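Student: Pasted the sequence and its predicted model underneath.
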Amino acid sequence: MKIVVIGGTGLIGSQVVSKLTEHGHDAVAASPNTGVNTLTGEGLDEVLRGASVVVDVSNSPSFADDAVMEFFRVSTANLLKAETDAGVTHHVALSVVGTDRLQESGYFQAKQVQEDMIKDSGTPYSIVHATQFFEFAKSLADSATEGDTVRVAPIKIQPIFSGDVAAAVGRTAVGTPVNGTVEAAGPEVFQLEDFIRKGLAVKDDPRAVTTDPQGLYWGAALQEDALLPGPDAHIAETRFVDWSARQR
């Protein structure tokens, strides 16, 4: 089975391609680095020829509100049209747990638009909602830093190892379309400040981390459990302490 992975050279995509290939599938990495550009449509028809499944784990190069909305609107429209022309029978997209609860954020507004376009496309689909990756603790800190202090909301988070996200996406890609959403999360719940503090320690980053009731998450104010998955989520096995030990 030919499976095209859009964003296939990135953190998640490269691992999805590797895992699918290990299991005997014809997994093709597609990204601007390989001559496939979903924003312009360049290379899409060629790479999708003969494909049964498309996995979209691409992301906007800019998180500015207008730019990220443009990216997901245009790239998703181009991709869905090319899939229809190629006869693709399963569209898999990676999104984020709590997207519908994060609509004060321009980024998550754009992700919601992407999801809605997929649902309305007529192509059988599966959307994988993952919690925040272990690897992105520093990015979260950067988005909430004032001076030398990281100020974050007093909320909970259930982060996951990127390799476990890739495994969840791969399993979904070779399965039957669910025409809905499945969730994947790590095995442990942290307070956000504790997760970021531990993530910065892995990088020997000395910034102080503190809670701020007015703190935002990518521009959105959240309820305490807004980032947590539902009861039917697939819970991955990799614990943060084990992942962090490998980083050192």
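Tutor: Looks like it came in fine.
Student: from here on, contacts and neighbour counts on C-alpha atoms
Tutor: Noted.
Student: For A201, give its distance to S244.
Tutor: Distance, A201 to S244, using Cα to Cα, to the nearest Å: 9 Å.
Student: which other helices and strands contact the helix or strand hosting Q112?
Tutor: Assigned by DSSP states H and E, Q112 falls within helix 106-119. Where contact means 3 or more Cα pairs under 8 Å, 6 or more residues apart in numbering; DSSP states H and E, helix 106-119 is packed against helix 65-86, strand 125-130.
Student: Go again with 6 Å.
Tutor: helix 65-86 (3 or more Cα pairs under 6 Å, 6 or more residues apart in numbering; DSSP states H and E).
Student: another structure for you, compare them:
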Amino acid sequence: MSSPPSSPQTMDERPLIGLSVEVLDAPHYEGRRRYQLFSDYAGCLRKAGAIPILIPGDTPPSDLDSILDCLDGLLMTGGDDVDLRPLGGPPPEDTCRPIPIEQQELNLHLVAHAKARDMPTLGICLGMQVIGLANQSSYIQHLDSAEEHTKGIEHQVVAKEGSRLAKILGLQPITVASFHHQALKETGQGLCPAAYSEDGLLEAIEDSEMTFHIGVQWHPERLPDSEPSLALFSSFVAAAQAYGREEPNS
């Protein structure tokens, strides 16, 4: 007796989202380097229904189109500090820990390539700053309140009325987790302010002309079960899923 035909395999429709990954010198291993990424980022994406794909910080820029062809969204993660010298800015202050130039250039290329495709993009902390710098935002190298922020604090931010972020988070103050000593001073070309902290610091930016192009200065992955974090990651993943359905290569 022949066996019954097997049922067709259900296609996995979860969106593939690329995550930027730091490249660092490896301690105790002279001349070697390692990749670093906190697992919270991937965990939040999985919880929201996406599959995380890592993009190493030393990836050749010439490979980006081939990589992005396979993705439905881009998450620019947090990390150390930007180096403003290649962008015509001043040298790093003593308080700065610049990321490798190759990683910074890759991050800027990632944002530009994703934007050219209208690929949903979410930037977190350093990721928001990279989005801003890719659009000529002005920059603050060291905040007066940096000592508190570099220890990791929770504080409140408010989304700007009329922004896309406000549609996701609402207009009420929300509690967020921060860990940084640098920030964007102004939004830059084509970007709009999307949230501010209680002391007036720019806490989020967005491009209203893009499907989903948002950067937040805080770390939603550090409060993964909070309603604002869940809403932000869910909205991002939903945008990536919609993008994937439109792309013939997804």
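Tutor: In hand now; what should we look at? The structure presented is a predicted model; accordingly, all values stated were derived computationally and were not measured.
Student: TM between them?
Tutor: Here the TM-score for the pair of chains, by TM-score structural alignment, normalised by the length of structure 1, is 0.39; 139 aligned residues with a Cα RMSD of 4.9 Å.
Student: Between A201 and S244 of structure 1, which contacts overlap?
Tutor: Common neighbours of A201 of structure 1 and S244 are not found (criterion: Cα atoms under 6 Å, 6 or more residues apart in numbering).
Student: List the buried residues in the helix holding Q112 of structure 1.
Tutor: 106-112, 114-115, 117-119 (16 or more other Cα atoms under 10 Å).
Student: any chance of those in CSV, with distance to D142 of structure 1 too?
Tutor: Shown next, in CSV, are the buried residues of helix 106-119 of structure 1 (distance: Cα to Cα, whole Å):
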residue, distance to D142 of structure 1
G106, 17
Y107, 16
F108, 18
Q109, 21
A110, 21
K111, 21
Q112, 24
Q114, 25
E115, 27
M117, 31
I118, 31
K119, 33
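Student: can you tell me how far T150 of structure 2 sits from Y139 of structure 2?
Tutor: 17 Å.
Student: who's more crowded, these two?
Tutor: Each of T150 of structure 2 and Y139 has its neighbours counted (other Cα atoms under 10 Å); Y139 has more, 19 against 13.
Student: Name the nearest residue to the more buried one, ignoring sequence neighbours.
Tutor: L184 (4.5 Å; Cα to Cα, 6 or more residues apart in numbering).
Student: Distance of K2 of structure 1 relative to Q15 of structure 1?
Tutor: 16 Å.
Student: oh, I was asking about M117 of structure 1
Tutor: Distance from M117 of structure 1 to Q15 of structure 1, by Cα to Cα: 26 Å.
Student: Over to A30 of structure 1?
Tutor: Counting by Cα to Cα - A30 of structure 1 and Q15 of structure 1 are separated by 13 Å.
Student: more neighbours, these two?
Tutor: For A30 of structure 1 versus Q15, neighbours defined as other Cα under 10 Å are more numerous around A30 (28 against 21).
Student: Can you get me the start-to-end distance on stretch 116-123 of structure 2?
Tutor: For stretch 116-123 of structure 2, the end-to-end distance is 16 Å (Cα to Cα).
Student: whoops, stretch 55-74 of structure 1 was the one
Tutor: 17 Å.
Student: what's the spacing between V28 of structure 1 and V209 of structure 1?
Tutor: The value you get for V28 of structure 1 to V209 of structure 1, if Cα to Cα is used, is 41 Å.
Student: after the helix or strand Y196 of structure 2 falls within comes which helix or strand?
Tutor: For Y196 of structure 2, the host element (DSSP H and E) is strand 192-197. Downstream of strand 192-197 of structure 2, the first helix or strand assigned by DSSP H and E is strand 202-206.
Student: Does Q156 of structure 2 touch A195 like I think?
Tutor: No. In this structure Q156 of structure 2 lies outside contact range of A195 using Cα atoms under 6 Å: 10.3 Å.
Student: More neighbours: which of these two?
Tutor: Counting neighbours by other Cα under 10 Å for Q156 of structure 2 and for A195 shows that A195 has the greater number, 25 against 15.
Student: All the strands of structure 2, residue numbers only.
Tutor: 16-25, 33-36, 51-56, 73-76, 121-124, 139-140, 153-159, 174-178, 183-184, 192-197, 202-206, 213-216 (DSSP state E).
Student: Save those strands as a markdown table, and put in distance to A114 of structure 2 too.
Tutor: Output for these, formatted as a markdown table (distance: least, Cα to Cα, whole Å):
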| stretch | distance to A114 of structure 2 |
| --- | --- |
| strand 16-25 | 11 |
| strand 33-36 | 22 |
| strand 51-56 | 13 |
| strand 73-76 | 7 |
| strand 121-124 | 7 |
| strand 139-140 | 22 |
| strand 153-159 | 24 |
| strand 174-178 | 26 |
| strand 183-184 | 21 |
| strand 192-197 | 18 |
| strand 202-206 | 14 |
| strand 213-216 | 9 |
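Student: I'd like to know which of the ones you listed is closest to G43 of structure 2.
Tutor: For these, the distance to G43 of structure 2 is smallest for strand 51-56, at 8.5 Å, taking Cα to Cα.
Student: Quick check: buried residues in the closest one?
Tutor: So, applying 16+ other Cα under 10 Å, buried residues of strand 51-56 of structure 2: 51-53, 55-56.
Student: What lies in contact with it?
Tutor: Here strand 51-56 of structure 2 has contacts from 16-21, 42, using Cα under 6 Å, 6+ apart.
Student: Next, count neighbours for the residue nearest to Y139 of structure 2.
Tutor: If you count neighbours by other Cα under 10 Å, L184 of structure 2 ends up with 23.
Student: Report the separation between it and R245 of structure 2.
Tutor: Where R245 of structure 2 is concerned, L184 of structure 2 sits at a distance of 34 Å (Cα to Cα).
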